[in-house]
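sequence isn't available, so here's the structure alone:
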């Protein structure tokens, strides 16, 4: 790419989508600045399930080797009824995933991933401005003003500022607060030294994924840090007051919600002796009409435009996809006049997929949170009828569903961009030079 088409890109937000976009855009030859309101990148630690649609991107971006050493690759995936009964089981999950998608399914500590992305972005020359909360976005001049009085001007603003996006508010011209989904999450990370029970220790040190599904709630547990820590997420009905998105919870209150559930799950919960257990309200937004503004100098990615329930673990993965696709498309520019249509192409590639995943997460919640009754009995019959067999057709757990899993995990951002560029080649033809009397339509 020639110097004259190097964009000055301002990314608002240094979460996973923002840093992914920074890496992909920098690799495409553009100059990138990231503005982040936090004074340091020390996000609250919890686990992340990185599925093949995103793990292949991490490989392509050449993140540090220590990230992969800190990963846990689950060999098995099991869905239990809340009593403990096994409803679905894949005892060669890791091998099957690698064979089908040529990329692994790995479980990571969020901090490990964010720090590895941050380090790689810095290696690529990305500039980070921490402690800068956004005060104003001026679309006429493509300028972001922070509350500290600093201003950042460029050619393109990438809104990667999450669920409570200030950029989203600037675009619509009013407060646009997220809506409650009716669920909240307890997030627990146990270190190996907190677990004395030999059976539980073995589950931690030999990574697997376990789901427990029950009336109005479900739980998921998996190893991180190479089997040295265990991450548990409890998804339960929301009892936080209106307007409260996060609150300290009681260990006893948490345990009370799972009385009568699988003894294995409860033995894990018994390892949580004391300390702060936060409750997080799970929020969402309605679908945005557009992800690109009229001036084509603002584009949305990640939770700023498609926040999603964690029930398919695709919040992080789809955000990494967004950043990758945006950067790859920007790398195909040969003239700045192409930017508006390139951004619209990004929107056409990503909006329908992101919003479809959001809808699928609500379907997964429905199937995992059924109250005991006729519908639940029919669900469990589907589970049991295929236990130990090759699964065929629609399946209540999308994690191994032969219809949903390939759609999620088989997505390859690079191939999608290559295909789109081939189909829309006219968008990437360099505008004619020094022809004042001719009109070139891109």
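Okay, I see it. All values reported here derive from a predicted model rather than from experimental measurement.

C-alpha only now, for contacts and for neighbours.
Noted.

can you map out the helices along the protein?
Secondary structure of the chain by DSSP state H: the helices cover 16-27, 52-60, 65-69, 93-101, 110-123, 166-172, 198-205, 251-256, 263-270, 314-330, 339-368, 374-385, 404-409, 413-423.

from the contact counts, what lies against the third one?
Based on contacts counted as 3 or more Cα pairs under 8 Å, 6 or more residues apart in numbering; DSSP states H and E, the elements that helix 65-69 packs against are helix 110-123.

what's the angle from the helix it packs on to helix 16-27?
Inter-element angle recorded for helix 110-123 and helix 16-27: 20 degrees (by axes from the mean of the first three to the mean of the last three Cα atoms, to 10 degrees).

so what's the gap between helix 110-123 and the chain middle?
15 Å (Cα atoms, centre = their mean, to the nearest Å).

and that helix, what's buried?
Using 16 or more other Cα atoms under 10 Å as the test for burial, helix 110-123 gives 110-121.

residues contacting it, please?
Residues outside helix 110-123 that contact it (Cα atoms under 8 Å, 6 or more residues apart in numbering): 15-16, 19-20, 22-23, 26, 41-48, 61-64, 67, 70.

ditto for stretch 316-331
Counting by Cα under 8 Å, 6+ apart, 1, 16-30, 48, 50-51, 53-54, 57, 301-303, 339, 342-343, 346, 350, 354, 413-414, 417 sit against stretch 316-331.

now do 7 Å
16-18, 20-21, 24-25, 28-29, 50-51, 53-54, 301-302, 342, 346, 350, 354, 413, 417 (Cα atoms under 7 Å, 6 or more residues apart in numbering).

returning to what we had before: need the buried residues of helix 110-123 in a markdown table (columns: distance to residue 359).
Conversion of the buried residues of helix 110-123 to a markdown table gives the following (distance: Cα to Cα, whole Å):
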| residue | distance to residue 359 |
| --- | --- |
| 110 | 24 |
| 111 | 28 |
| 112 | 29 |
| 113 | 26 |
| 114 | 26 |
| 115 | 30 |
| 116 | 30 |
| 117 | 28 |
| 118 | 30 |
| 119 | 34 |
| 120 | 33 |
| 121 | 32 |
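
ok so, going back, now, of the contacts of helix 110-123, which are buried?
Listed as buried from these are 15-16, 19-20, 22-23, 26, 41, 46-48, 61, 63-64, 67, 70; burial here means 16+ other Cα under 10 Å.

closest to residue 389 out of those?
residue 48 (28.4 Å; Cα to Cα).

pasting the second one now:
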């Protein structure tokens, strides 16, 4: 199957209305995915459009870009995004070069996607235009202040009530949807790190980082309890700059107004980066908190399901945070493309939960590890990290592959994380379990008894609210040369 398709996906024969709480990337992607299969989608976003678009950079891994390509958005992305193949590693305090990681074309062909970097606002615009063109309704300045899951309705700050057949909570880790499912507001545990997010005019890139712009590369600097991520965006006219540093005990989240001068927080940085630090716009401070994995993403007494950061908060700025949110919307829509009767709704919601939880828990744990790997305090382990990379870099080898090439752990991660196709997994669930359940219910309706002579047993044996789905994260579908576009 090509990574981009203009064909119409399977359409539901029983359209229902989805009320999506939150109009960020997760909410827009979910609305687009649901409209693609024929359902109605209304998105409620509490911010105005300018605030919702955001003002930062974003990285798109292959498991995300393949979805957007499949949704027919390749051309729109190529107009705005830069394709990136290289990661450059250095030390934070001195700027000493440690080495690089260059993803080979053969590797990316197997994943059926590419690495891309662009502005958050640009991705927002692409999804907003596609979703509205597909027929989704999107309302800004529509803040949800109360959710009644049993009645499937929400109350806005204006006093207006809005209802739907299914409520989708895409309003992040601090939104009301997560609190309703948990039963209370939970803010997570401080990790000791915060991330500061900003953009820098490209003219302030120092000479030793010109290669960053030429190769659309991602620059990573490791420091003592600090780290930097930087990459070109906006047709290389700006640099997305993300600084990880000690948490000063404050609070902050995406959507907050920029408030922190970068020069006040990026202490002890490589002197050659001072032009960036001095000329960066004020940064938005985002607290990095750790949250326990939720047992349930579906509210017990109603049709409210969580997706994206509301279901599984990731460390800010990590590469898979956005990808997991878009995968959620894609899987939810794929499952509901098979909706033919009202009775299936709850089963599909629990199937979504069981499909997505193993995937997101594994990837989320890995992303937390990556964030603290970058900002590791000075110790023997951090010295070994830097020295090991430096030795591989001096040999001209990819520093994340341990010198073992395709046999390395990095290759395994690519196969399992970047090569994963969430829509294929949803299709597999339908073939292996969904159809089986429908056939069992069909036999019951026809009066057919189970092996013990109990006609009701066929139905009760397929209660998906208590069912565990085994998910394979290995992408096995091969692609031909013409399916890949650099």
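Now that the structure is in, tell me what you want to look at. Here the structure is a predicted model, which is why all the values come from computation and not from measurement.

and the helices of the first structure as CSV, adding distance to residue 37 of the first structure?
Below are these laid out as CSV (distance: least, Cα to Cα, whole Å):
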stretch, distance to residue 37 of the first structure
helix 16-27, 13
helix 52-60, 25
helix 65-69, 25
helix 93-101, 37
helix 110-123, 15
helix 166-172, 11
helix 198-205, 35
helix 251-256, 31
helix 263-270, 34
helix 314-330, 19
helix 339-368, 25
helix 374-385, 45
helix 404-409, 31
helix 413-423, 29
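
just say which of the ones you listed is most tucked in.
helix 16-27 (a mean of 28; mean count of other Cα atoms under 10 Å).

for the aligned residue in the first structure for residue 229 of the second structure, which non-adjacent residue is closest in space?
The equivalent of residue 229 of the second structure in the first structure is residue 220 (alignment by TM-score structural alignment). Once flanking residues are discounted, residue 220 of the first structure sits nearest to residue 211: 4.5 Å by Cα to Cα, 6 or more residues apart in numbering.

burial of the one you found, as a residue count?
26 (other Cα atoms under 10 Å).

quick check, it in contact with residue 219.
Yes. Contact criterion Cα atoms under 7 Å: residue 211 of the first structure and residue 219 qualify, at 5.7 Å.

list the contacts of residue 159 of the first structure.
11-12, 167, 298-301, 304.

just tell me what residue 245 of the second structure corresponds to in the first structure.
Aligned partner of residue 245 of the second structure by TM-score structural alignment: residue 236.

now do the contacts for its match.
183-185, 216-218.

just give me the longest strand of the second structure.
strand 189-201 (DSSP state E).

so where is stretch 136-155 of the second structure in the first structure?
Aligned by TM-score structural alignment, stretch 136-155 of the second structure falls on residues 126-145 of the first structure.

show me which residues of that stretch are buried.
126-137, 139, 142-145.

my guess is residue 220 of the first structure contacts residue 233. True?
Yes. With contact defined as Cα under 7 Å, residue 220 of the first structure reaches residue 233; the gap is 5.4 Å.

aligned to residue 366 of the second structure, what sits in the first structure?
Match for residue 366 of the second structure (TM-score structural alignment): residue 360.

circling back to that earlier point, ok, now how distant is the match of residue 229 of the second structure from residue 289 of the first structure?
34 Å (Cα to Cα, to the nearest Å).

in terms of neighbours, single out the busier of these two.
The neighbour count for residue 220 of the first structure versus residue 289, taken as other Cα under 10 Å, is higher for residue 220 (19 against 8).

how about that one, what does it touch?
By Cα under 7 Å, 6+ apart, the neighbours of residue 220 of the first structure are 210-212, 232-234.

measure residue 195 of the second structure to residue 180 of the second structure for me?
27 Å.

residue 386 of the first structure: which of the buried ones among the contacts of helix 110-123 of the first structure is nearest?
Set against residue 386 of the first structure, the nearest of those by Cα to Cα is residue 48 (28.0 Å).

what sits closest to that closest one if chain neighbours are left out?
residue 108 is the one closest to residue 48 of the first structure (Cα to Cα, 6+ apart), at 5.2 Å.

cool, residue 17 of the first structure as well?
Distance criterion Cα to Cα, 6+ apart; nearest residue to residue 17 of the first structure, sequence neighbours excluded, is residue 319 at 4.7 Å.

any idea what that neighbour aligns with in the second structure?
So, by TM-score structural alignment, residue 319 of the first structure is matched to residue 325.

separation between its match and residue 36 of the second structure?
To residue 36 of the second structure, residue 325 of the second structure is 17 Å away according to Cα to Cα.

what's the answer for residue 428 of the second structure, then?
Residue 428 of the second structure is 19 Å from residue 36 of the second structure, by Cα to Cα.

repeat that for residue 308 of the second structure.
For residue 308 of the second structure, the distance to residue 36 of the second structure equals 19 Å [Cα to Cα].

go ahead and flag the most central residue of the first structure.
residue 316 (1.3 Å; Cα atoms, centre = their mean).

any chance you could list what contacts stretch 185-194 of the first structure?
Against stretch 185-194 of the first structure from outside (Cα under 7 Å, 6+ apart): 46, 228-236, 271, 277-282.

among the residues you listed, name the buried ones.
Applying 16+ other Cα under 10 Å to the contacts of stretch 185-194 of the first structure flags 46, 228-236, 277-282 as buried.

distance of residue 172 of the second structure from residue 314 of the second structure?
10 Å.

more crowded one of these two?
residue 314 (27 against 24).

what residue of the first structure matches up with the more buried one?
Matched across to the first structure, residue 314 of the second structure falls on residue 308, judged by TM-score structural alignment.

what sits closest to its match if chain neighbours are left out?
residue 358 (5.1 Å).

ok, that neighbour to residue 188 of the first structure distance?
In terms of Cα to Cα, residue 358 of the first structure sits 24 Å off from residue 188 of the first structure.

same deal with residue 221 of the first structure?
Remark: distance between residue 221 of the first structure and residue 188 of the first structure (Cα to Cα) = 9 Å.

okay, and the common contacts of the two?
By Cα under 7 Å, 6+ apart, residue 221 of the first structure and residue 188 have these common neighbours: 231-233.
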